[in-house]
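>>> no sequence for this one, just the structure:
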């Protein structure tokens, strides 16, 4: 076994909290020479693959933020859902358990239940469209990139708002090493534990493997007094594992095979009704109870998310071009149930017995290299992409009512007075007659499966017109079929007999007119960009225009209405920006201004009176205008010798619906679900007017190794969850403070970290469902203190 000495890297990790490949320090001997210029190297561009080839981030004419694993750890980013803490303009929320909705600069999708996200997530080149599996653990990650704005040319399918690109560590042929991490955190009424490992093993000079895995337990955010169907709330149990095999027989060929799986068992759909509607108030729902992190649903909540992905990636380096081929198969499963009101009142419940997605993908890329003709001034990237999926519910059951008639007093909230006495007298009589039978008002079972198949070709060319000016032209042609594979409803009566009700053979469009059960979206989406480097300091100025499209969708999950067709979502984007360094290369400043015009936003609503549960519709048109800044700086380098690092960034947004008639939602006054509303002029959901973050980090070189301290801050001035802009369904402004103190023992390769998250114990929501009985929030994590130990050998 070869033990790698990473003391040099670890000693400068704190100074590198901004953005740098750790190898930069190893190559330049940063520790041996404590120079003020060290931070200048720390502020060098991170190598990214935002345009399908390795480039420095500051040479790419798009808005992008890139993070190393050390940066992510320093800011408490443990999964992709935490990225909003360090990425202004990004909102990632979870609701109904594991469903993740992502908004970027005012572009996102409320139709997360049966449609694909509008911000695409890629894990080592594999596109993940299944919303419950978008949240990914970040063990064994090489770097993470957040690409802002439509990426319709190179990333293609449904990347109308942007893309999150996670790049994994490749197996290394040189050394064998193991990284072990153990962490524990504690908050009020909550404990969280995790053990992780990453192992690299060279098998021969040309074959190597690596393994990444983690197991953990999370006691949830709710109070100890919370219950589920009268029992204690169980912890979530989490497992994730990955194995990657790499073969590189020569300098021309490199191939990798990756197998990864993840499983989470627990109560992921548990939510708190924090703001009841008038209907919720009538049945006695107390919003203050939910805001105190106390829940007591009558339904035995469960959620079981599983995913299995096998993928391959091969790279062929020819004299005149580079060729990459990617292929993957994905199998995801997410059975769960959901208490409609979130309380002990027996109103309605959803039980999803099967929620599966089977996905096949293949992509080939052709990239010019130094041997390509005209490579001294022309860069070419092209390829083709194929995608196939089947996804949906088989079946999902809706039960409305369910009162236990043998105990009417409990079912009605144990009322006192004369009514309570009367109910108490009836209880033993009904108990003898019904013998414990619960009688639902009705119980419906629905099968709703959607299928799709898509292929596309793309090309992008960048011409260096002069020494200081380049022009990029690109385009993508997409042909996608999406249709309903099966949609039908049966009713279950008291004796358990099921009666077929509907077997839908026709869908309905946005005007409730008959529509076929399948359709195609065909489109060509162009891109034009111009960038300038007119100054000797390498300042990049760019302007871009691009279009992107998200294919049409169907909601096959409806109990007593035909499947709903929703037309394709189209985005037109304009952006100008500048990337520059100031003050003797000690400050990196990125500025961007943008305008997005969207047509046919895909939206969803959930109501017992609207299709029995879920409905999809088109939110018409919207505009999103804004600007953002990102600053990374070495503070007082002559005094601190490059050890004090500061970051500050923010996004200002003005996003509104320019045309949204015939919108559906809950009335802000009555709480009753109503169609045919006009939401024109309202603010787009999940888009705060301002969000931003800041951090300050310093490193002291003390006996034994470096001591690092970081303070971080995130601010969000609030947003609406509903197009109605009902304050009941909103997240008021909030801020999150975090800090960590880390000490690295060089001789032992051991790092000990103390951390704190949400130090002010701010109440906030990570997501929300807008339902007939009120706002069911997925509550954000409370103040927690943690200890982590990382050991490498």
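Thanks, I have the structure now. Just so it is clear, the structure is predicted and the values come from calculations on it, not from any experiment. Residues are numbered from 1 along each chain as shown.
>>> contacts, neighbours, all on C-alpha from now
Fine.
>>> Tell me where this structure has helices.
7-12, 22-28, 38-42, 69-74, 278-282, 287-291, 408-411, 417-434, 637-640 (DSSP state H).
>>> here's the one I want to compare it with:
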């Protein structure tokens, strides 16, 4: 009943738009406007989020955002630079429905519409991250630097039909710039304080052999001291440094045959879990009391290749994609008790190797019927070593884990356009996954060694992920759509001493109605949708449970079922040609409807039906006003606000939930452009708002037998800086 009422109320504006629109016209594909300035001139104000003219590949085809029956947001690379966005995590503030938080360089919590919640890296992501269409199987990539980006596409709702498992919440696709026949050089340099935040990046691209071979090379460096301080060691508690290199080679040997090869290498150094001990959710302390620096180091590298060729005999386009990605992590010395008492220390290493291959055949059967068929295979291999010492007891625990996963999939979508105004798309994907885990735990107390615990486990799953969408183009400027889709995330493994060694995957059915509109003069665009998610076997909580042989152990588990519904709205308005206002707002009601599986495993109850770190409301609004100064010179005044509603902290308290206060951050910039140069002064969090990025309520430490306190990580303070950019 609530769903019907919500749909009825929210779709009323869609109906009004349909009646108010002009008479039906032929729908034309819009050009790609993500980057329209030629070399030698400044880019000008970038197309903003909410623009429906941007060309995207959400359905593995190049289409105008206006034509895609998916709730999708595209953020251009220029917008990312102007907004000071340097990672996918930071880009979430510009995207409706996408919620990302982090408590370290190698950790990120992500969900879309409250679905696909991922709180720890041992759980497979519920929101898929793709770099140039290549799946990245770990949420730590969300913190990595964005270098020479063309755009980010965020697709909300299950995308399993085309993108596979682990996209039940949605998919994020980061697309780097492609080289062309034009020689081009770009650069971006910025400095901000008071934490000495430095960003430097540059790229060059152009033809080696015109029309045949083009190359792009980009490099970047970023570092900052952060705003947290470890007074016990006299060091910064949350520094961050990255060095990045990526390249693209585009080879066109003949006709429409295109081979694109991408490679990247990222070095990331930072801190994990720099929590301050706080008295409650209004105690915004930035003092960390650790006996160890909690540094973490990662190396990411990979290469992928895409071959595209037409097969004219069957009116088709064939695509073959292959990739290899690797990650290595080292944590040399961490404080495992989160406090000033030197009770527990840990160190460890981990590695992840991923290989994928995918083939697609896009066939035009007739003027009204086309198909997209494909096969997919991936292999993941991960290892992890941890050494934890309990100093007062002279106890050392060594843990080794190794997991392997093979996934096979076949997928297909039929697109039927009986008229220019209607489209029906029906897709289906079959995924077969096999995962295995081998682990051992060795414990020594002084000179005495306890028997080594060995544990092996396996998981298998066979899943079908369908999607049906119906699209109606009322005019060349207005469309509406309705869709239903199912998404799935694979299960995983707990430690050998956990009461449950494995947990199964979770899944969601999503029902959605949406509409998109662009005015004839492109001065106004609007995109809105309402949705309902039926989310089963939710893997969203980790807890403390009794360990085999005594003590406690952290477990990931299926916590129950979730109901999620809400609405999203994006808009871009240009009152005059040199003034752009854009923004979005999201309402999400995501609640646990059955948490009995959590109680069955842990013997505990939950104090709230809210989902951890998920706000009910979020939004952003930005204004860019450009003042002509004569000739090509301009001055752009930018102001914006990003906001989140109250959120449930991570808590195991059975009676009293802890909620984090809502917040709004004000950002501003002034940008001067002349020819190929631009100079900007900017301020982020201008009003010095205090807010929490992450928070753990004291019960977790108490259950672990450690000195209890709430733990919090405070968000960044005000940064004021300057930026220089060029494009030749």
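Received it, and whenever you're ready, just let me know what you need. Just so it is clear, the structure is predicted and the values come from calculations on it, not from any experiment.
>>> Could I get the TM-score for this pair?
TM-score for the superposed pair, counting by TM-score structural alignment, normalised by the length of structure 2: 0.88. Supporting figures: 680 aligned residues with a CA RMSD of 2.9 Å.
>>> can you tell me which of the helices of structure 1 comes nearest to residue 505 of structure 1?
For residue 505 of structure 1, the closest of the helices of structure 1 is helix 278-282, at 35.3 Å, according to CA to CA.
>>> picking that back up, relative to residue 703 of structure 1, which of the helices of structure 1 is closest?
helix 7-12 (11.7 Å).
>>> So which bit of structure 2 is that closest one matched to?
Using TM-score structural alignment, helix 7-12 of structure 1 corresponds to no residues of structure 2.
>>> Mind giving me the packing neighbours of that helix?
Judged by 3 or more CA pairs under 8 Å, 6 or more residues apart in numbering; DSSP states H and E, the packing partners of helix 7-12 of structure 1 are helix 22-28, strand 705-720.
>>> which helices and strands sit right next to the last one?
Translated: strand 705-720 of structure 1. Packed next to strand 705-720 of structure 1, using 3+ CA pairs under 8 Å, 6+ apart, are helix 7-12, strand 690-702, strand 730-745.
>>> mean per-residue distance, that strand to structure 2?
In the superposition against structure 2, strand 705-720 of structure 1 averages 0.9 Å from its aligned positions (mean CA distance after the TM-score superposition for structure 1).
>>> Report the angle between that strand and strand 690-702.
Going by axes from the mean of the first three to the mean of the last three CA atoms, to 10 degrees, strand 705-720 of structure 1 is angled at 170 degrees with respect to strand 690-702.
>>> Over which residues of structure 2 does strand 705-720 of structure 1 lie when aligned?
The aligned range for strand 705-720 of structure 1 is 633-648, by TM-score structural alignment.
>>> Give me the distance from the matching stretch to the chain's centre.
What separates the centre of stretch 633-648 of structure 2 from the centre of its chain is 20 Å, taken as CA atoms, centre = their mean, to the nearest Å.
>>> same question, stretch 215-222 of structure 2
Using CA atoms, centre = their mean, the offset of stretch 215-222 of structure 2 from its chain centre is 22 Å.
>>> Also stretch 251-262 of structure 2?
So, by CA atoms, centre = their mean, the centroid of stretch 251-262 of structure 2 is 30 Å from its chain's centroid.
>>> what about that stretch, start to end distance?
Across stretch 251-262 of structure 2, the terminal residues are separated by 12 Å (CA to CA, to the nearest Å).
>>> And stretch 564-574 of structure 1, by the same measure?
32 Å.
>>> Would you mind giving the residues in structure 2 matched to that stretch?
Counting by TM-score structural alignment, stretch 564-574 of structure 1 sits on residues 501-511 of structure 2.
>>> Same check on stretch 452-471 of structure 1?
So stretch 452-471 of structure 1 sits over residues 405-424 in structure 2, by TM-score structural alignment.
>>> what's the counterpart of residue 621 of structure 1 in structure 2?
Residue 621 of structure 1 maps onto residue 561 in structure 2, by TM-score structural alignment.
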